[in-house]
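Trainee: quick one: sequence and predicted model below, then my questions.
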Amino acid sequence: METQEIHRGRLIDHIQLVVRDLDKSKSFYTAVLAALQVPMGGEGEGFFWADELFVSTADSAAAQGRLTGRHHLAFQARDRAMVDAFYQAALAHGGQDNGAPGVRPYHPNYYAAFVIDPDGNNIEAVFHGEARRSAPSVYITF
């Protein structure tokens, strides 16, 4: 995946999470994104990023001194095995169970797992089944 590629026409351009402990968050997101085969894009003083996800400390210039609130982010997975790998990686790197991998009632073949990240965000990996597969998306719930 090209990490410097611009994707015009998407609903979401990027998402920033402002976290308490950057090292814990970096360990968590590096592991879960690796399970989803999304490479880390880079890092700097007080931040790191991957694809359209930007994670920083509260003292970074972009954060303006405030933590973000609780969010729900859903990452698309290519198959059920990838959802399972996401869940295991999350639990092994500071995440807390918020719904083990399984079929959900949202629509037929909606297979997902939910975890709480080190800052209380509800992070999901979802596979929509072969019939509903489309371009990668990130869903946000406020």
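Mentor: Structure received.

Trainee: make it CA atoms for all contacts and neighbour counts henceforth
Mentor: Fine.

Trainee: what helix or strand is residue 25 on?
Mentor: According to DSSP states H and E, residue 25 maps onto helix 22-35.

Trainee: try residue 37
Mentor: With DSSP H and E as criterion, residue 37 is part of no helix or strand.

Trainee: what residues of the helix holding residue 25 count as buried?
Mentor: Neighbour counts over helix 22-35 (16 or more other Cα atoms under 10 Å) mark 22, 24-35 as buried.

Trainee: give me the distance from whatever helix or strand comes next after that helix to the chain's centre.
Mentor: Sequence-wise, the next helix or strand downstream of helix 22-35 (DSSP H and E) is strand 42-44. Mean-position distance between strand 42-44 and its chain equals 17 Å (Cα atoms, centre = their mean, to the nearest Å).

Trainee: take this one as well and set it beside the first:
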Amino acid sequence: METQELHRGRLIDHIQLVVRDLAASQGFYEAVLKVLKVPLGGAGEGYFWADELFVSTADSEAAQGKLTGRHHLAFQAGDKATVDAFHKAALAHGGTDNGPPGERPYHPGYYAAFVLDPDGNNIEAVFHGEARRSAPSVKVTF
């Protein structure tokens, strides 16, 4: 597996999900990531990946024969329409509704949708609103 580029300074370097049905998961993630404008990075026997998300079968060497537990992943969306499209694509490709698109109380402008992927992971698309969209990123150095 190759990556396109190395991103130093991120909190999360990568995440691996080990799934029961790779074809079902790949169909689900290809559909929702396409809406989010994140291309599939590659695929091979027993795995696929996009950006820093690596999805494999339990038979893959990295998985050591064990499925991962339930996770919550939140993908950033560029606007509310993208959150809506994410939810629609997820439901059409094997996802289960876990919270329809709408405002959430986490902070003003937090607009999100939640779905369960084919393995029960809670997958979210979130748009943080215009006020937060224009806020500069903060880099903390220790």
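Mentor: That came through, no problem. All values derive from a computational prediction rather than experimental measurement.

Trainee: hmm, back to that, what does the helix holding residue 25 of the first structure rub up against?
Mentor: Helix 22-35 of the first structure is contacted by residues 19, 39-40, 46-48, 55-57, 82, 85-87, 89-90, 93-95, 117-119 when judged by Cα atoms under 8 Å, 6 or more residues apart in numbering.

Trainee: how far does stretch 16-23 of the first structure stretch from start to finish?
Mentor: 16 Å (Cα to Cα, to the nearest Å).

Trainee: show me the contacts for residue 82 of the second structure.
Mentor: The neighbours of residue 82 of the second structure, taking Cα under 8 Å, 6+ apart as the test, are 35, 36.

Trainee: mind checking the SS state of it?
Mentor: helix (DSSP: H, G, I helix; E, B strand; the rest coil).

Trainee: what ranges do the strands span in the second structure?
Mentor: Along the second structure, the segments classed as strands by DSSP state E run 15-19, 42-44, 47-50, 53-57, 72-76, 96-103, 111-116, 122-127.

Trainee: which among these is found nearest to residue 133 of the second structure?
Mentor: Checking those against residue 133 of the second structure by Cα to Cα gives strand 122-127 as the closest, at 8.4 Å.

Trainee: quick one: the closest one to the first structure mean distance?
Mentor: In the superposition against the first structure, strand 122-127 of the second structure averages 0.2 Å from its aligned positions (mean Cα distance after the TM-score superposition for the first structure).

Trainee: now do that strand: which elements does it pack against?
Mentor: In terms of contacts (3 or more Cα pairs under 8 Å, 6 or more residues apart in numbering; DSSP states H and E), strand 122-127 of the second structure is packed against strand 72-76, helix 80-92, strand 111-116.

Trainee: go through those and name the closest to residue 128 of the second structure.
Mentor: Smallest distance to residue 128 of the second structure across these (Cα to Cα): 6.3 Å, for strand 111-116.

Trainee: distance from the chain centre to the closest one, please.
Mentor: Averaging C-alpha positions (Cα atoms, centre = their mean) puts strand 111-116 of the second structure 11 Å from its chain's average.

Trainee: next: stretch 52-63 of the second structure.
Mentor: 15 Å.

Trainee: show the end-to-end separation of that stretch, please.
Mentor: Across stretch 52-63 of the second structure, first to last residue, Cα to Cα, it's 16 Å.

Trainee: for it, buried residues please.
Mentor: Quick answer for stretch 52-63 of the second structure (16+ other Cα under 10 Å): 52, 53, 54, 55, 56, 57, 58, 59, 63.

Trainee: and what of stretch 115-135 of the first structure?
Mentor: For stretch 115-135 of the first structure, using 16+ other Cα under 10 Å, the buried residues are 115-119, 121-129.

Trainee: okay, the residues you listed in CSV with distance to residue 7 of the first structure next?
Mentor: Formatted as CSV, those follow (distance: Cα to Cα, whole Å):
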residue, distance to residue 7 of the first structure
115, 28
116, 28
117, 27
118, 29
119, 28
121, 25
122, 25
123, 23
124, 22
125, 21
126, 21
127, 22
128, 22
129, 24
